[in-house]
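In: okay, here's the prediction I keep looking at, along with the sequence it came from:
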Amino acid sequence: MRKSIVSLLLVYLFVALTKPVLGQQRTQFLGLTAGLSPLQLKDRFRSEYTYRGAGLGLQVYYGQNRLKTQWQLEAAYSQVSSQSIVSRRASTQLGDLLFTYRWRLSSTSRQENRFAFFGGPGLHLFSTTTNYSPDIDVKTVVTTGIAALGVSAKATYQLSAKQSLEGQGFVSALSGVYRPDYAYFGRDKLAVSWLGKNPFLNAQLSYQYQLSKQLKAIGIYQLTYFHYDKPRPVTGLTQSVRLGLQRTF
């Protein structure tokens, strides 16, 4: 009887000591992807026509997963050659920086549950710099910079032991846009927008295949859309199709 009580106490002590440790377990991951980046850009200061084109893009991301929380920082850069139906070819550079912090909103108690859902705040910085006359001495460069604070959501589904799908999205709640100072249009350089007006949206779908214990192959489709009326109307739609690798450690 005494041995049974001691055994139960030891089991209880082991569970009590290991439970907080398990709750703090974490994994870190680092990924690199590259691929094609199509672009549609309509800058009404420059032209009423839409510039369309495609180029190459590179993305790197780093993050950390815990039992109930996760965060991720990703940066991307693309160089795109675009043209409208009435213009010469232009050169556009795209910069993208996104930070998200999310809480797990689905249950963690059921190990067989293949679906997980996360939500939380996010900060998105985005820029486009277009040289509308890259092949002549007189160059016209227009830069648009966007800073958006909003809501981020993510869902994952485990297809099998080695395959999984992941979708995530971001929508702005408060954003600011910088546009150049055009003398004959006024000196308005910065405009601020609230939820529901002048949207800034980002969505991403990825497929992951486990190559080894620490290495995954990644396929990603990403879309970013924005529209701002001030200081001068501009609308953009960027897409990316990329392949790469992700390492967990």
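Out: Yep, it's here. Numbers count the residues shown, from 1 in each chain.
In: can we go C-alpha only for contacts and neighbour counts from here?
Out: OK.
In: correct me if wrong: residue 53 contacts residue 79.
Out: No - checked against C-alpha atoms under 8 Å, the pair residue 53 and residue 79 is beyond contact range at 10.2 Å.
In: which residues touch residue 81?
Out: Applying C-alpha atoms under 8 Å, 6 or more residues apart in numbering, we find residue 81 in contact with 53, 54, 55, 89, 90, 91, 92.
In: tell me the spacing between the last one and residue 33.
Out: With distances defined as C-alpha to C-alpha, to the nearest Å, the gap from residue 92 to residue 33 amounts to 20 Å.
In: please apply the same query to the third one.
Out: Going from residue 55 to residue 33 by C-alpha to C-alpha gives 14 Å.
In: which residue ranges of this structure form helices?
Out: Along the chain, counting by DSSP state H, helices occupy 2-23.
In: report the central residue of it.
Out: Closest residue to the average C-alpha location of the chain: residue 98 at 5.3 Å, with C-alpha atoms, centre = their mean.
In: excluding its backbone neighbours, what's nearest it?
Out: residue 124 (4.5 Å; C-alpha to C-alpha, 6 or more residues apart in numbering).
In: tell me the contacts of residue 54?
Out: The contact partners of residue 54, by C-alpha under 8 Å, 6+ apart, come to 36, 37, 38, 39, 80, 81, 82.
In: cool, and residue 76?
Out: When contacts are counted by C-alpha under 8 Å, 6+ apart, residue 76 touches 57, 58, 59, 60, 94, 95, 96, 97.
In: try residue 166
Out: 154, 155, 156, 157, 205, 206, 207, 208.
In: run the last query once more with 7 Å
Out: Counting by C-alpha atoms under 7 Å, 6 or more residues apart in numbering, residue 166 touches 155, 156, 157, 205, 206, 207.
In: and the gap between it and residue 240?
Out: From residue 166 across to residue 240, the span is 16 Å (C-alpha to C-alpha).
In: kindly report the same for residue 82.
Out: With C-alpha to C-alpha as the criterion, residue 82 and residue 240 are 15 Å apart.
In: and if you look at residue 228?
Out: 22 Å.
In: this is the other structure I want to compare:
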Amino acid sequence: MSDQVRPPVTGWRRWSAYLALTVVFAVTCGLLSWWQWARRAETAAENQRIERNYDAEPRPIDELLPRLDAWDDDDEWTRVELRGEYLVDEQLLVRNRVLGGQPGFEQLVPFLLDDGVVVVLDRGWLPLGNGEHALPDAVPAPPEGEVTVVARLRGAEPELPGRTAPEGQIPSIDVGSIVDELGIEGYTASYALVASEDPAVEPMPAQRPRPEEDEGLHISYALQWISFGVLAFVGLVWAYRREKRIAALPEEERAAARAPKRRHDDADAEDAVLDRLG
């Protein structure tokens, strides 16, 4: 019996293309994994800010913000104590604000400090009313005269180009534009969420709950993307070895080896039973 010549494994260009696609896929998975790690780091930093600042003793605002346009993300949620009076006639409603899954508004009222500088304060959330224009049924009035406010600092929101709103409403808490409209010096890179007022008044807008300190599933997603990238190479190696094994078979057996195996259905199982029974 003469030795049969086995055909070599061919298609190196095809397998090079498969390898290139696998590398691209693995790199993409690596980038997505890195993005999830970065998201996790951002979430962890935010949780640390909340833990450090949310219930800390109130501090003077000029100690945290030495300039009117100053802002540092590390100061977010820090409590400040403010003394002055509300500019009630300048209050605004911020549209499209959601609390507990319900749409509504945020009530913004500029607060004139004793030194003549304005801070934009967010007094809380108001639900949509039943009126024709879906405005709040009532907008609670701030306390009059001299008021002491404890509030938590937040960074100003960006302007939303092309977004408009009816008079007395705004689409975002773009503090710089609000202060410019007032024509008074004020803090332009931050605003503050009211935590308490003295004297206190009723009713008050709804206060937002403390942010949840949860890192989410970023680590799990990051590890999943890494595993997808590794599995892509495992699959490529398995496919190459299978192709190499099939190429070593006699020519008449290769087509059958490459053909997908047909799944047995119930009829096949019944036929097999009948065959055994004769």
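Out: Everything's here; your move. All figures in this text were calculated on a predicted structure; none of them were measured in a lab.
In: TM between them?
Out: Here the TM-score for the pair of chains, by TM-score structural alignment, normalised by the length of structure 1, is 0.24; 96 aligned residues with a C-alpha RMSD of 6.0 Å.
In: which residues in structure 1 form strands?
Out: Along structure 1, counting by DSSP state E, strands occupy 26-43, 51-66, 69-83, 90-104, 115-131, 141-158, 163-178, 190-194, 200-210, 215-228, 234-248.
In: tell me what the helix or strand harbouring residue 256 of structure 2 is packed against?
Out: In the assignment (DSSP states H and E), residue 256 of structure 2 maps to helix 251-258. The helices and strands touching helix 251-258 of structure 2, judged by 3 or more C-alpha pairs under 7 Å, 6 or more residues apart in numbering; DSSP states H and E, are helix 218-247.
In: hmm, 6 Å instead?
Out: The helices and strands touching helix 251-258 of structure 2, judged by 3 or more C-alpha pairs under 6 Å, 6 or more residues apart in numbering; DSSP states H and E, number zero.
In: what sits up against it?
Out: Residues outside helix 251-258 of structure 2 that contact it (C-alpha atoms under 6 Å, 6 or more residues apart in numbering) are residue 246.
In: in it, what counts as buried?
Out: By neighbour count with 16 or more other C-alpha atoms under 10 Å, helix 251-258 of structure 2 contains no buried residues.
In: now do it against helix 218-247, angle only.
Out: 160 degrees (axes from the mean of the first three to the mean of the last three C-alpha atoms, to 10 degrees).
In: next SSE downstream of helix 251-258 of structure 2?
Out: Of the helices and strands lying after helix 251-258 of structure 2 in sequence (DSSP H and E), the nearest is helix 266-277.
In: look up how far residue 4 of structure 1 lies from residue 241 of structure 1.
Out: 61 Å.
In: next one: residue 74 of structure 1
Out: Counting by C-alpha to C-alpha, the gap from residue 74 of structure 1 to residue 4 of structure 1 is 54 Å.
In: with residue 42 of structure 1 instead?
Out: To residue 4 of structure 1, residue 42 of structure 1 is 76 Å away according to C-alpha to C-alpha.
In: out of the two, which sits in the busier spot?
Out: Neighbours were counted for residue 42 of structure 1 and for residue 4 using other C-alpha atoms under 10 Å; residue 42 has more, 19 against 9.
In: does that one touch residue 235 like I think?
Out: Yes - counting by C-alpha atoms under 6 Å, residue 42 of structure 1 does reach residue 235; the two are 5.2 Å apart.
In: mind checking the end-to-end distance for stretch 204-217 of structure 1?
Out: End-to-end for stretch 204-217 of structure 1, by C-alpha to C-alpha: 16 Å.
In: what residues of it count as buried?
Out: In terms of neighbour count (16+ other C-alpha under 10 Å), stretch 204-217 of structure 1 has its buried residues at 204, 205, 206, 207, 208, 209, 210, 215, 216, 217.
In: please, where are all the strands along structure 2?
Out: 79-86, 92-99, 102-113, 118-127, 147-155, 169-170, 190-198.
In: out of those strands, which is the most enclosed?
Out: strand 118-127 (a mean of 24; mean count of other C-alpha atoms under 10 Å).
In: that one vs strand 190-198, what angle?
Out: Using the same axes, to 10 degrees: strand 118-127 of structure 2 against strand 190-198 is 70 degrees.
In: now residue 127 of structure 1: closest residue in space, sequence neighbours ignored.
Out: residue 145 (4.4 Å).
In: what number of residues lie near that neighbour?
Out: Residue 145 of structure 1 sits with 16 neighbouring residues when counted by other C-alpha under 10 Å.
In: one step back: between the contacts of residue 54 of structure 1, which is nearest residue 103 of structure 1?
Out: Distance to residue 103 of structure 1 across the contacts of residue 54 of structure 1 (C-alpha to C-alpha) is lowest for residue 37, with 30.5 Å.
In: OK, contacts around that closest one?
Out: Counting by C-alpha under 6 Å, 6+ apart, residue 37 of structure 1 touches 54, 55, 56, 57, 239, 240.
In: pretty sure residue 192 of structure 1 is touching residue 176, no?
Out: Yes - counting by C-alpha under 6 Å, residue 192 of structure 1 touches residue 176, with 4.3 Å between them.
In: re earlier: just want to know which of residue 228 and residue 240 of structure 1 has more residues nearby.
Out: With neighbours defined as other C-alpha under 10 Å, residue 228 of structure 1 and residue 240 compare such that residue 240 has more, 24 against 21.
In: distance of the more buried one relative to residue 149 of structure 1?
Out: When distance is defined by C-alpha to C-alpha, residue 240 of structure 1 is 22 Å away from residue 149 of structure 1.
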